[in-house]
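Chemist: Give the three-dimensional model of this entry:
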Amino acid sequence: MKYLRNKEEKRFFFSLSFLSLLAISSNFLINRRAGVITLLICCAFSLTIYLYNRTRYQKIEELTNQIDEMLHGNQRLELHAEEGELAILSSQIAKMTVRLQEQSSSLKKEKEHLSSSLTDIAHQLRTPLTTLTMIGDFLSEPELSEQRRQELTRELLNMLKRMDQLITILLKIAKLEGQTVQYQPQKILIHELLTDSLQPFLIPLELKEMTVQLQGDHQAGLSIDASWTQEAIGNIIKNCIEHSEDGSILTLSYEQNALYTEITLSDTGKGIDSEDLPHIFERFYQGKNHHKNSFGVGLSLARMIITQQGGSLTAKNQQSGGALFTIRFYEDMLK
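Modeler: Reported below is the predicted structural model:
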């Protein structure tokens, strides 16, 4: 019998057999009829235990075979057990199996995402590195004029600055995707948040003669990480400036209600091309009218920062023209 492979079961079986033989022998010495009755009772008792153990071990064997099939490629595990400790064990194994399958699927997706990320990063760095190599070759020419040397030096410095910006952005993306950013939410006035987000872009706004309109209750506040949220809003502002005509209007407005706090940023430019609209938040995506200095990661970075703080970021075109970006932080997510 298979269940006798279990040392405890074997010990129990032989102990029970010894006690049964002892009881039968004792009763036969006292009275033959009592010995026969004791023998029949012990046989029935032993048969009952045997049938019970055989059924239990069949269920355990079935459970073992199903787990073995799952481990060898069968992704579906169907466990059937009645009430009792075996049913509890089956239920826990089923939960563990589902969790392991989810983790396996998650690891597979992360592996694919990592491979895609490395490919994207390599592609983004290859272009400036190729340009730097070419500039280096030109600068090594002995007959190069001083004016051309200065032009190439400026281009070299600009390219190095661009690579430094790209690497900084890639490091931020890596931190966000690795869930290693420790957000420190604190109460801040939304008007102050938007004003601070505009500061780095005052000169570009002035150069393009753009008008900024800031609308909303000056007393409205929001509990978020100010530094990272400014980074996100700044990327959206940068996108609006790059895709707006000279003399256009940039509008930043906000409002609060019982459900959420909404911040909108809109421009009066040409808007987002219908083919680009579904992809503008994808990393390294560059639309038809992308800016020459754009890396295609600003809006992706902005969405990651906002969603990781429990918010949402969407984009659409206005009927009057221009793009409209909407940020929402829901009240139940902020508690």
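
Chemist: hey, let's count contacts and neighbours off CA atoms from now on
Modeler: Noted.

Chemist: how far out from the middle of the chain is stretch 22-42?
Modeler: Computed by CA atoms, centre = their mean, to the nearest Å, the separation of stretch 22-42 from the middle of its chain amounts to 71 Å.

Chemist: cool, and stretch 46-62?
Modeler: 46 Å.

Chemist: I'd like to know which elements the longest helix seen in the chain is packed against.
Modeler: Secondary structure assigned by DSSP state H gives helix 85-139 as the longest helix of the chain. Packed against helix 85-139 by the contact rule (3 or more CA pairs under 8 Å, 6 or more residues apart in numbering; DSSP states H and E) you find helix 146-177.

Chemist: for comparison, sequence B:
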Amino acid sequence: MDVKVMFLSNIEVKSFIIKYIGLFLVSLMLSLGVSFLSVNIIKNKVVENNQALIGNIISENPNMESNIVSIITQGNSKENLELGKEILEKYNYDNRISLRNEPIITSSIKSLFNLNALLIFVIFVMIFALVIYYLKKIYNDIKDMTDYVYNSSEGRNFEMNNKNQEGQIGLLKTELLKMTTVLKEKVELLNKEKIFLNDTISDISHQLRTPMTSLIILNDLMYEDIPKETKIEFLDKIKSQLKRMEWLIKSMLKLSKLEAKVIDFKNEKVNINELIKRSLQPNLIPIELKNIDLSINGDKNIYYIGDINWSTEALVNVIKNCVEHTPKGGKLQINYDQNPLYSEIVIKDSGEGIDKNDLPNIFKRFYKGKSSTKEDSVGIGLAMAKSIIESQNGDIYVKSEKNKGAEFHIILHKTYGD
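Modeler: Modelled structure (predicted):
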């Protein structure tokens, strides 16, 4: 758009032009009024002068009254105009006479000057008032924005006036509000990231402390004079601890990436039946060893949009948790279905259930239930599952009662175009 067109379409410019035109019309009317008064003043002086002239002539020549009066009142007799010119020229009274030597003008000039001076003063005051009005308005808006920026930079709340006003200043205020909001969000995000990084480092340090201590003790014992069988046993324990540390570090890194939202999840068509089959593979041996009755129910053609690899990681952890808490000869049911809004996977075990006090914290990382008997449990699997599912526009929650098993519900919401 042309700059000139944008300028003229501006609400503040429009308002100023309208008020200026109104002021011009008022000034024009005042000017016409002053002109009328000026003419009226001169008219009064001319009438007064003619009255004095007729009085002097008629007092000397009464018989000339009708002729003189008709000339003055009607102004249509110019028979003796040249004679009058000749007579008055003898006294230097003609078109070249100075204004200050003309008695009518001289007697009227003060009144005319005062009227015009008053007109100029009134017009000046009106223009000055209009300019001051707009300057004050602009100054107040600038001061308001300056105060807002200053208080925002100091971390104090400040309510800006006329946030929704029209025009370029209103647009500037809106953009300023947007900018400060974005900056505040970024500052908050940076603070959260600092806290998150600090917590992550603390968690990794805490979780590695126990296996590291075990490794140091076992390593020191290896220097002792001990039987070969004991050394082999210690080496097996060291190997086991190293594997545990490797798993823990990998899991922590995955969880940290998930919670920091730095992973790009794929948006592909995922068959839920295939997803469940993949997720069961790492858990088939424990299921078989514990003789758990496994049942899977659902339409094999149901799908959702997501990342099958990360989704498998989530389901593996949920199924692993259910298998670990299911007794020998227990049951594990996996049901899945869909409706127009979402797809749902329900994983139900017949284990000891979850205490109601533990339910609100079950998906927090490194949380171990008060009734948990697994010493090597870290409490990271369900937290990772929750992060993965929520990162794919999903939800997860659990229903459970003590001694009645646990029921995990995984909701995968559909997006437009699914």
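
Chemist: returning to what we had before: got the angle for the longest helix of structure 1 vs helix 146-177?
Modeler: 170 degrees (axes from the mean of the first three to the mean of the last three CA atoms, to 10 degrees).

Chemist: post-alignment, helix 85-139 of structure 1 versus structure 2, mean distance?
Modeler: Following the fit onto structure 2, the mean deviation recorded for helix 85-139 of structure 1 is 1.8 Å by mean CA distance after the TM-score superposition for structure 1.

Chemist: and that helix, which stretch of structure 2?
Modeler: Aligning helix 85-139 of structure 1 against structure 2 (TM-score structural alignment) gives residues 168-222.

Chemist: Repeat that for stretch 161-170 of structure 1.
Modeler: Going by TM-score structural alignment: stretch 161-170 of structure 1 matches residues 243-252.

Chemist: What are the contacting residues of that stretch?
Modeler: Stretch 243-252 of structure 2 has contacts (CA atoms under 8 Å, 6 or more residues apart in numbering) with Ile204, Gln207, Leu208, Pro211, Ile380.

Chemist: So which of those wins on neighbours?
Modeler: Ile380 (20 neighbours; other CA atoms under 10 Å).

Chemist: Would you mind finding the match for that residue in structure 1?
Modeler: Match for Ile380 of structure 2 (TM-score structural alignment): Val297.

Chemist: Name the member of the contacts of stretch 243-252 of structure 2 with the shortest distance to Ile285 of structure 2.
Modeler: Ile380 (21.5 Å; CA to CA).

Chemist: circling back to that earlier point, would you reformat the contacts of stretch 243-252 of structure 2 as JSON lines and include distance to Asn291 of structure 2?
Modeler: Below are those laid out as JSON lines (distance: CA to CA, whole Å):
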{"residue": "Ile204", "distance to Asn291 of structure 2": "35"}
{"residue": "Gln207", "distance to Asn291 of structure 2": "32"}
{"residue": "Leu208", "distance to Asn291 of structure 2": "34"}
{"residue": "Pro211", "distance to Asn291 of structure 2": "31"}
{"residue": "Ile380", "distance to Asn291 of structure 2": "26"}
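
Chemist: Out of those residues, which comes closest to Lys348 of structure 2?
Modeler: Nearest member of those to Lys348 of structure 2, counting by CA to CA, is Ile380, at 19.8 Å.
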